[in-house]
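# here you go, sequence then predicted model.
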Amino acid sequence: MSHITSAFTDAVHDSQFCFRRLLKAMSEPGTLVKLDRCHGFGTMMPATSQVLLAMADNSTPLWLSPSFLQDNAATKNIHFHTGASTNATPYNASFAAIALTDMPRIKLNELVFNVGNEEYPDRSTTLVIETDSVSSGQHFKLSGPGIKDECCIQLGELSSDVKNTLLAQGEAFPLGLDLIFVSGEQVVAIPRSTSVEAM
C-alpha cells in the first residue's frame, strides 16, 4: 500500500502562495499567517508539510525529529514531493522539523543546530516547531526589525527547553536560529533578529 498522497493541487502557484505567506511571517515577526493549500503528510501538521513543500528541494538537507522519521507517510511524501534528504545531522540541516509529540523531549542545546557564522549568518538552521496552539499559553513580547514598537504572541504549551531557546532569540544576532512555530494550518515566525521577553 502506497503512503504517497497528494500535495499542492497547483504545484507552482500553491508553492508561490506558501512562500509569500512565509516571507510575510518572517519579515513581520509575530504575525499569524495561514497555510491552507494541502493536508499534512502522515502525522505532520498541514503547515509543517507546506513549509517543507515550499522551502525544500533536492539540495536541501532536512533533519526530522524521531516521530517524523518513524512516520513512513511523512518521510515518503517529503522525499517524493521535494526530493530532499531527511538524514541530515542537526548541524548540517537547512531545516529541522520537530513534531508536537517530540517537543517535550527535544534537547535543542544538545542537538547543536547550525547558528551560522560571521561570513555566512544566513546558513543557520531554520527550526519548524509544532505546538498545540498559537492562541493560548504564556504571553511573549517581541521587538526588533519588522515590528512596530512591540507585539504580543502566545505559542501554546512549550517545553522548558524550547522556551529557553525562544527567550534567547536575538542575543547573538546576526547569528542564531530562525524559528517557525506551527499549529494546524497557522504559522508564526520568530527570526534570529527578534528579541523575545516572557510576560
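Structure's in. What do you need?
# hey, let's count contacts and neighbours off CA atoms from now on
Will do.
# helices of this structure, start to end?
11-27, 46-55, 66-69, 72-82, 108-111, 160-167 (DSSP state H).
# so which bits of the fourth one are buried?
By neighbour count with 16 or more other CA atoms under 10 Å, helix 72-82 contains the buried residues 72-78, 81-82.
# of those residues, closest to residue 10?
Taking CA to CA as the measure, residue 10 lies nearest residue 81 of these, at 12.7 Å.
# I'd guessed the closest one sits against residue 11; true?
No. The criterion here is CA atoms under 8 Å, and residue 81 misses it with residue 11 at 9.7 Å.
# how close does the closest residue in space to residue 36 that isn't next to it in sequence get to residue 164?
Once flanking residues are discounted, residue 36 sits nearest to residue 185: 5.9 Å by CA to CA, 6 or more residues apart in numbering. To residue 164, residue 185 is 25 Å away according to CA to CA, to the nearest Å.
# ditto for residue 29
As judged by CA to CA, residue 29 and residue 164 stand 18 Å apart.
# neighbour count for those two, which is higher?
Legend: neighbour count by other CA atoms under 10 Å for residue 29 and residue 164, higher for residue 29 (24 against 13).
# please report how far the more buried one lies from residue 191.
From residue 29 to residue 191 the distance is 7 Å (CA to CA).
# if we can go back for a sec, of the helices of the chain, which is nearest residue 198?
The nearest among these, by CA to CA, is helix 160-167 at 7.2 Å.
# comparison target, given below:
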Amino acid sequence: MNTVTELDLAHMQPGFAEPVHEAQAAFRCVLDALSQPGRVRVMPAAITPPAGLSVARAAMLLALADYDTPVWLAPALRDGAAGHYLRFHCGCPLTAGLSDAHFVVLDGLAALPDLDTLRLGDPAYPDRSATLLIEVSELAEGGPITLRGPGIESTRSISVAGWTAQTTAFVQQNRAGFPLGVDIVFSCGDRIMGLPRTSIVEI
C-alpha cells in the first residue's frame, strides 16, 4: 500500500479551508444535481485540486468519501497526486476492484466499464451501490439528449461531450435494473450534472 510521505505532504494541495461548511455545501450541490437531472450546477468550492481531478470532482470526494467508502481511480491517478490527496484528506481506501468501489472516478465516457462489473446494490439495500464521477470536456443544458423521469416535469435536453450509442445503451441497461444500478454525476471543471438511475434517456 502506498503511504503519504513527508515529500508528498510538502507538495499536497489543501482541502477545504472550512471543512464543515464547504463539505455541507458540496453535498447539497450533489443532492440538488441528482434530484433535478440534467440541470447544470456550479460546485461552490474554492479549492485547487491535484493533477487528475477537477475542482468539482475533488470537492465531491472531499464531501462524500471517507474511510468506509472505497474509491476507484485509474492506476495512473491512484499512484499519483490524486491518490495521495484522497488518502490524506478523506482517509478513503483506494481499490483496484470496480465491484468494491462506492465511487468510481472516470475520465470521459469512453472509459465506462461494463455495468455488471460495478457495485449495483442489492434488493434489500439498493442504495449500497456505486456513484460514477465522470469528467467530460463539455456539459450543457439543451442538446440532442432528452431526459424524462423523476425530477423532470416533462422532458429536459442536455449535451454531454463524448456521448455515443454505447453510452445510451449503458444508461438504458442501468435504468432497466431499477431499483438496482448506479448513479452518475458528470463534471466539467467546477460544474456538475446528475443522471440518476431513475432517468430515462432518449436520443
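Great, that's in hand. Given the structure is predicted, the values throughout are model-derived calculations rather than measurements.
# can you calculate the TM-score here?
Once the chains are laid over each other, their TM-score by TM-score structural alignment, normalised by the length of the first structure reads 0.89; 194 aligned residues with a CA RMSD of 2.0 Å.
# same for the lengthiest strand in the second structure, what does it pack against?
Longest strand in the second structure, counting residues (DSSP state E): strand 139-148. Strand 139-148 of the second structure is packed against strand 40-42, strand 156-160, strand 183-188, strand 200-202, with contacts defined by 3 or more CA pairs under 8 Å, 6 or more residues apart in numbering; DSSP states H and E.
# between it and helix 165-176, how many degrees?
Comparing the axes of strand 139-148 of the second structure and helix 165-176 via axes from the mean of the first three to the mean of the last three CA atoms, to 10 degrees yields an angle of 50 degrees.
# what's the mean gap between strand 139-148 of the second structure and the aligned bit of the first structure?
For strand 139-148 of the second structure, the mean deviation from the first structure after alignment is 3.3 Å (mean CA distance after the TM-score superposition for the first structure).
# buried stuff in that strand?
By neighbour count with 16+ other CA under 10 Å, strand 139-148 of the second structure contains the buried residues 139-140, 145-148.
# how far off centre is it?
18 Å (CA atoms, centre = their mean, to the nearest Å).
# same thing with stretch 49-57 of the second structure?
Centroid separation between stretch 49-57 of the second structure and its chain, computed with CA atoms, centre = their mean, is 12 Å.
# what is the neighbour count of the equivalent of residue 58 of the second structure over in the first structure?
Using TM-score structural alignment, the equivalent of residue 58 of the second structure in the first structure is residue 49. Other residues within reach of residue 49 of the first structure, judged by other CA under 10 Å, total 24.
# got it, and residue 97 of the second structure?
Residues near residue 97 of the second structure, counting by other CA under 10 Å: 15.
# right, and it touches residue 72 too?
Yes. Assessed by CA under 8 Å, residue 97 of the second structure is found in contact with residue 72 at 7.1 Å.
# follow-up on the earlier one: residue contacts, the residue nearest to residue 36 of the first structure?
34-36, 45-47 (CA atoms under 8 Å, 6 or more residues apart in numbering).
# what of residue 31 of the first structure?
24-25, 188-189.
# counterpart of it in the second structure?
The equivalent of residue 31 of the first structure in the second structure is residue 39 (alignment by TM-score structural alignment).
# distance of residue 39 of the first structure from residue 18 of the first structure?
Using CA to CA, residue 39 of the first structure is found at 13 Å from residue 18 of the first structure.
# quick one, which of these two is more surrounded?
residue 18 (23 against 20).
# count of neighbours near residue 58 of the first structure?
By the criterion of other CA under 10 Å, residue 58 of the first structure has 12 neighbours.
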